[in-house]
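Novice: sequence and predicted model, in that order:
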Amino acid sequence: MRIGELSRRTGVSARSLRYYEEQGLLTSSRSDTGQRHYSGAAVQRVTLIRQLFDAGMSSRVIATVLPCVDIPGDLGVAEETFTAMMRERDRIDADIARLIETREALDVLIRANSRHRAELSTAPGTGGPAALTL
């Protein structure tokens, strides 16, 4: 199938498909006129690539993981893939830890702001309920 058909069947833009090829994630053959042609298996491949991107993996990490799909019986490839996946998991764990710290700092600010707003709403002359009393 040509690039337009693969794009329609996967919902991935032709530009993204060309990028996947540039990164070594997807392959095609070329016609005499230079048009890309993909096998039927390309639909599943693109779907997997999208899932990996959606999971937050970079094209570099995806390129490291995909050989395990392509050559499932090769122990060396399986070991390299395992190492890459563990590295990616460690990166995600570190990102989660940073996000938790950021959320905790934001919670402190939210509590302080809530106290401040409560004080302002009861202070005379601030337009809050206390300001309405004569």
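Specialist: Now that the structure is in, tell me what you want to look at.

Novice: for the rest of this, base every contact and every neighbour count on C-alpha atoms.
Specialist: Noted.

Novice: what is the neighbour count of A63?
Specialist: 19 (other C-alpha atoms under 10 Å).

Novice: what sits against it?
Specialist: Residues in contact with A63 (C-alpha atoms under 8 Å, 6 or more residues apart in numbering) are 23-25.

Novice: what about the residue nearest to the spatial centre of the chain, which SS state?
Specialist: Geometric centre of the chain, nearest residue: G56, 2.7 Å, by C-alpha atoms, centre = their mean. Recorded secondary structure, G56: coil (DSSP: H, G, I helix; E, B strand; the rest coil).

Novice: ok, now how distant is it from L75?
Specialist: 26 Å (C-alpha to C-alpha, to the nearest Å).

Novice: same question, T83
Specialist: Counting by C-alpha to C-alpha - T83 and L75 are separated by 12 Å.

Novice: so the two - more neighbours on which side?
Specialist: The neighbour comparison of T83 against L75 (other C-alpha under 10 Å) goes to T83, with 14 against 11.

Novice: check which helix or strand covers that one.
Specialist: With secondary structure defined by DSSP states H and E, T83 is part of helix 75-122.

Novice: re earlier: ok, the contacts of A63 vs A105, which is closest?
Specialist: A105 has its nearest neighbour among the contacts of A63 in Q23, at 38.5 Å by C-alpha to C-alpha.

Novice: try it against this one:
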Amino acid sequence: MRIGELSERTGTSRRLLRYYEEQELIVSNRRSNGYRDYDERFVDRVVQIRGLLDAGLPTRIIKQILPCLDKPRIIHFADATPEMIATLEHERDRMTERIRFLSRNRDALSDYLDAVRDDNRPDTAMADALTSSR
């Protein structure tokens, strides 16, 4: 598929897709006319990359762990350095904290919506109006 189709299917700008290619996160073949041609598997790959970037991982780390995402049951890094392991642990802990923060905000928003809905119920509004008119 061409870059425009990959862009549409993933909601990712063409410019960002070219950046992912520069960072060697995805690859394309070149057609005879010079256009980029992407394999179907890159639709999921781009979505994965975006999720990891949204979680705060830098592209250099994403590049290292992408092979593991293709075959999660065969995760093994013979060349994993202590620094890389520490970096991944740090990033995992940051994600966990962010998840906790997002969950707390989601719960607060849900509580707020519940309260607003309760206050805007017709029967509650009518009962409040009757009480205040007495």
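Specialist: Noted; the coordinates are in hand. Bear in mind that the values here come from a model prediction, so they are computed numbers and not experimental data.

Novice: mind checking the SS state of the counterpart of L69 of structure 2 in structure 1?
Specialist: When structure 1 is aligned by TM-score structural alignment, L69 of structure 2 is paired with V69. Classification of V69 of structure 1 using three-state DSSP returns helix.

Novice: now secondary structure, neighbour count and distance to R103 of structure 1 too, for the contacts of A63 of structure 1, in CSV please.
Specialist: Compiled in CSV, the contacts of A63 of structure 1 are given as follows (DSSP: H, G, I helix; E, B strand; the rest coil; neighbours: other C-alpha atoms under 10 Å; distance: C-alpha to C-alpha, whole Å):
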residue, secondary structure, neighbour count, distance to R103 of structure 1
Q23, coil, 14, 35
G24, coil, 14, 37
L25, coil, 21, 35
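
Novice: on that earlier part again, centre of the chain to the helix holding T83 of structure 1, how far?
Specialist: The chain centroid and the centroid of helix 75-122 of structure 1 are separated by 15 Å, computed with C-alpha atoms, centre = their mean, to the nearest Å.

Novice: other SSEs contacting that helix?
Specialist: The helices and strands touching helix 75-122 of structure 1, judged by 3 or more C-alpha pairs under 8 Å, 6 or more residues apart in numbering; DSSP states H and E, are helix 59-70.

Novice: how near is the match of L69 of structure 2 to L25 of structure 1?
Specialist: 11 Å.

Novice: and what of V12 of structure 1?
Specialist: 14 Å.

Novice: contacting residues for the residue nearest to the centre of structure 1?
Specialist: Contacts for G56 of structure 1 (C-alpha under 8 Å, 6+ apart) come out as none.

Novice: what residue of structure 2 takes the place of it?
Specialist: Structural alignment places G56 of structure 1 opposite G56 in structure 2 (criterion: TM-score structural alignment).

Novice: what's around L17 of structure 1, how many residues?
Specialist: 20.

Novice: the one 4 residues further on too?
Specialist: A count of nearby residues for E21 of structure 1, using other C-alpha under 10 Å, gives 12.

Novice: for it, which non-adjacent residue is closest in space?
Specialist: Take E21 of structure 1 and drop its neighbours on the chain: the residue closest to it by C-alpha to C-alpha, 6 or more residues apart in numbering is T27, 5.8 Å away.

Novice: host element of that neighbour?
Specialist: Short version, using DSSP H and E: T27 of structure 1 is in no helix or strand.

Novice: that one -> structure 2?
Specialist: Using TM-score structural alignment, T27 of structure 1 sits opposite V27 in structure 2.

Novice: gap between its match and R36 of structure 2?
Specialist: Using C-alpha to C-alpha, V27 of structure 2 is found at 9 Å from R36 of structure 2.

Novice: which residues does M95 of structure 2 contact?
Specialist: 55-56.

Novice: ok, now R9 of structure 1?
Specialist: If a contact means C-alpha under 8 Å, 6+ apart, then R9 of structure 1 has V43 as its contacts.
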